[in-house]
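Chemist: quick one, fold the following:
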Amino acid sequence: MLILSSCNRTSIQDEFTTYFRYNEPDGIASLDPALASYQSAVWATGHLYNGLVELDSSLNIAPCIASSWEISLGGTRLTFHLRPDVWFHTDTCFIAAGYPEGARTVTAHDVVFSIKRIYDGSAKSTGAWVYRDRITSVAAPDDTTVVFTLSAPFAPFLALLTMPYGYIVPHEAVSFYGDDFGQHPVGTGPFMFKQWVPDVALQLQRNPNYFKVDGKGDRLPLLDGVTITFLRDTKSEFLEFMHGGYDMVTSVDASIAPTIYDANGKLQPRYSDFQIFRSPALSVEYYGVLLDTTKPGARHSPLATNKWLRQALNYAIDRHRIVAYVLHGKGIPARHGLLPPSLPGYDSTVPGYNYNPDEARRLLAKAGYPNGKGLPTLVLQLGNNPRTASVAEAIQEQWKEIGVSVELRQVDFPQHLSQVRAGELELWRTSWIADYPDAENFMALFISSNQSPAGPNTTHLVHRLLDSLYQEALKPGYSRAERSALYAQMQTYIVDEAPWIFLYHDVIIRMAQPNIHGLTVDGTGRLQLEHVVKSSSSLPS
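Modeler: I've put the predicted structure just below:
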């Protein structure tokens, strides 16, 4: 396993001018796509792997490892035809398996292996819910053909395959590295693993055998590599960016944000030489509430069994003020359900929670806690991110105004996520970023069969009518408008049950050095570096 033990930062700067450098303050626990359930891991695995299909620049399904496909039997059979020129990264695992060149091409059998390890439990994947009860079989009748048989038609199935849980891995690497595969990844992507200094940096290098070319016929990627650091302090991260140490920055500490952005999220004149990229995110930020009283986090929680209390907390938040003064315009208040405004199917008529402290106090009294009397201090847990801490501090003050006391607790994000999935927390902060641009991907968070840790329903909401509407919307024959109407009904019930404290929809803002070309941003928040070029021009003066 190629894991460097040195903590010398110079070991990640050897090819400084030709590597794209960015920072991940939340860290990365594993590079196994089976475990890529949070943004930093999704970005990193996106550099290393490919799936059968992908999202193009317009967020439409496009060929990738598969060159074509057909859908038959009323939407229950999908047949994919693979490209013959896709190679896995050169790696020792292939030499050990009898391939003297140290690499081999992808076959249909690799697809079968990769998909099955997600849903059969062997990879302990956080994405088992994606395929569970949907795939009856996946088979390879020959080396270049893969056939999926579904238990029932599922309109977004192609979109599911664009997720990290649809990435293709070689069985030789999984067998050779065993539990350490996540620390020594082998894929087909534009970049391949080079070295990982724990808690310092991860370095990827250009894959010389990548199968894609650009419009000029030049083989991609155009960079020599990628360096990802794990600097926790976002103030230091921005200072490093200002001195040219990073090519892009996505996290700006809340305490310095007003000096960088104006109230509309635009760059202040001092920083106008840098590039800025903006896009409404297909995401929602929220505080989750555990409703399952059999889990340790909810056994003694007043939130778990008191819908009026949860509604009161929602009404007590001034989302517009938080977006304007804490996020400095980098957000959209979540006032109409859970779907972001930029997502097809968003419905502004869905009722939500406006700031109404009087209604919050009325519901608090109805819940049995007039002016907060008798209500124990709530514990809200967050990851170690300065921006989410600033939002939580603002909400802590707003809840205090109606008599609700809350203690804030911060832990490292991987630990935080593990505790959320294990049902150890009564109230926590997280976000959901669309895996693909379909409202179904958000509705799946509230389906009974998707309860964590096997699925994304971390609140453990159980609502049979929601389950029924969700299944109805997946039936073939519905137009997008008809499916959207069903999802709007679902949102009405979700808002009423209030398993979340709805906060805001993110606005993605990335700053880049002026010598970076080809960088793009879209609502999925993905980071694509295949077409990025880093020129040698100087930094802004």
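Chemist: C-alpha only now, for contacts and for neighbours.
Modeler: Will do.
Chemist: how much space separates residue 37 from residue 199?
Modeler: According to CA to CA, to the nearest Å, residue 37 and residue 199 sit 19 Å apart.
Chemist: what sits against residue 319?
Modeler: Neighbouring residues of residue 319 by CA atoms under 8 Å, 6 or more residues apart in numbering: 333, 334, 355, 503, 504.
Chemist: reformat these as CSV; add neighbour count and secondary structure.
Modeler: Listed next are the contacts of residue 319 as CSV, based on neighbours: other CA atoms under 10 Å; DSSP: H, G, I helix; E, B strand; the rest coil:
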residue, neighbour count, secondary structure
333, 22, strand
334, 24, coil
355, 16, coil
503, 28, strand
504, 23, strand
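Chemist: here's the other one to compare against:
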Amino acid sequence: MRKLLASTAFFLVLLLWSCSNDKNQDHKNSNETKGGVYIGGFLRVNEVNNIKSLMPIAINEVASYHLASQVYEGLVKYNQMDLSIMPGLARSWEISADLMEYTFHLRSDVKFHNDPCFKDSLGRNLVANDVKYCFENLCSKNVNNSQYDVTFKDRVEGANDFFAESKSGKVRTFRGITVIDDSTIKIRLVHGDANFLNILAMPGCYIYPREAEQKYGNEMHTKCVGTGPFYIETIKEGEAVVMKKNSNYWAYDKDGNRLPYLDGVKWTFVPDKKTEVMEFRRGNYDMIYRIPVEMFHDIFGEMQNGKRSLDFDIYSSPALSTHYYGFNLQTNPFFSLKEIRQAFNLAIDRQKIADYTIKGEGRSADYGMVPYTEVFEKMGYDYKGLKGYKYNPDSAKKLMALAGYPDGKGLPSFNLEINSGGGDRNILVALVVQKMLKENLGVNVNMNVVTWPEHIDNIQSGKSDFFRYAWIADYPDPESFLTLFYGKHVPANYLEKSYVNFGRFKNKMFDSLFVSARSEPDKAKRYKLFSKAEQIVLDEAACMPLFYDENFRLEQKNVRNLPENPMNYIDMSTTYLIPKKK
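Modeler: Take a look at the predicted model:
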């Protein structure tokens, strides 16, 4: 029945697509041009999780990030080949010697998408005041604002005061942002920060026009007006999104071809991974990522058995992504006991989960929350000095007894909340963890499976005491993982949402090291401080790291310029499709 429903959903999505374009024409319109690239055609991709919001300041999960990155842009963006910073809306910038002042020079040829929010529905030119307006919104209290904590808070001069006064109704002044002229804007920081360009590449720093927010308000979760290579023509929440080429896009390639090459992108939201893989192999998708555990060896077995006739390409790399189980330390009296959290960590055989449950689709989380990355280690991150949790059920039992619950006696059952979608991996891992906690500690764990939007809301609102989550780096730096434990991200009122520190962990020593690391200009010293901060997270057992992801992407052989990278960052502005061989 599950497969039938998934296939039916896919069929309905195809019907929606056909209202915009005949899917059989998606690749037939591509024509070769200067430099050997091809212009035209629609790229077809799928997200297994529905988008929650495409409003830049509200983006907090990967599906929304993937879509929004094609519609919006920031001052800078990532090179998807190596994740280096490259110019975006800013053509150039200067950074002061003390790393406290950043001056950006905007491009003069950037226009917002044509949209009814403008006079005559024609998009106007971007100016520096648009950037200022968006950054002021980023630093204003809003129930949907999940980006402030991980971007300008405690970084940009005056951001904290601007945020605190955002509900006052008074005219506010943002001290750290100065508009010099229409094409120049200056940002002053609280302390020197060599990582600030990475922060500006985050979705919370995407730029949109004042007119869009005035017209659409909260409808901006789907009403998108940006400057990116594509605009949204059709959106049917939970089913499909059709993006079209922005014919006024500012970028050109080295041969003088105007970007983007594609006519558009068609997204679906089929949650069943098996259906997704099946449709990919039928040629109905051009790219998918993450292969279901159940199909992993079937696909790779074809290669291992000498069958080299795969009609698609496979790309892989270690991901900057950690899967973990979180504890709510603020509202659950049992998880407030460090001994119980430590016992849970020691009772889990991570290597067994990596080898037999996810079958090589990830690596056991032996270090902590920051995935092992050779680049981080070379820059000074002390992975070898970190003391994580090796499987030790005997020590786990002793800690439970020390906490006053020998063999789990007296403990209530716990509800582990996991999200649906993405194949069976979440459930398979949860079943194994459930069994290990029962056998090794006598702890009863019940599973509660909810939809992704409900899961996100429950975690942020503190309604889930024990929950599954995966954190993908917002930028290639250990800080992006350790910010999950920064105490200042926890709201003073426990009834308010905690957008980043989901477990509501607080530790003064961690906060001190974290803040010191963020303001340290020397990268080697900075990474040493971060690794010391992570050891505190491990000692306190603030969460249960399970495994580090491996990125696997499947692409049809006619897809070009869609490289895989550790953050799974996607920029489709230079992607193109060559004609399929008959």
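Chemist: can you pick out the most distant pair from the contacts of residue 319 of structure 1?
Modeler: Farthest-apart pair in the contacts of residue 319 of structure 1 is 355 and 504; separation 12.9 Å (CA to CA).
Chemist: more neighbours: which of residue 37 and residue 199 of structure 1?
Modeler: Set residue 37 of structure 1 next to residue 199 and count neighbours by other CA atoms under 10 Å: residue 37 wins out with 20 against 15.
Chemist: tell me how many other residues crowd residue 56 of structure 1.
Modeler: Using other CA under 10 Å, residue 56 of structure 1 has 11 neighbouring residues.
Chemist: for it, which non-adjacent residue is spatially closest?
Modeler: residue 62 (5.9 Å; CA to CA, 6 or more residues apart in numbering).
Chemist: now do the same for that neighbour: its match in structure 2.
Modeler: For residue 62 of structure 1, the aligned residue in structure 2 is residue 86 (criterion: TM-score structural alignment).
Chemist: state the distance from its match to residue 468 of structure 2.
Modeler: Distance of residue 86 of structure 2 to residue 468 of structure 2, computed by CA to CA: 34 Å.
Chemist: looking at these two, which one has more neighbours?
Modeler: When neighbours are counted by other CA under 10 Å, residue 468 comes out ahead of the other of residue 86 of structure 2 and residue 468, with 21 against 16.
Chemist: now do the same contact list for that one.
Modeler: 323, 324, 325, 326, 416, 417, 418, 419.
Chemist: try residue 238 of structure 1
Modeler: Counting by CA under 8 Å, 6+ apart, residue 238 of structure 1 makes contact with 249, 251, 252.
Chemist: among the residues you listed, which recur in structure 2?
Modeler: Counting by both residues aligned by TM-score structural alignment, their matches' CA atoms under 8 Å, those that remain in contact in structure 2 are 249, 252.
Chemist: just the ones of the contacts of residue 238 of structure 1 in helices?
Modeler: Among those, no member is found in helices (DSSP state H).
Chemist: distance to residue 20 of structure 1 added to the contacts of residue 238 of structure 1, as CSV?
Modeler: Shown next, in CSV, are the contacts of residue 238 of structure 1 (distance: CA to CA, whole Å):
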residue, distance to residue 20 of structure 1
249, 12
251, 17
252, 19
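Chemist: aligned to residue 152 of structure 2, what sits in structure 1?
Modeler: By TM-score structural alignment, residue 152 of structure 2 lines up with residue 131.
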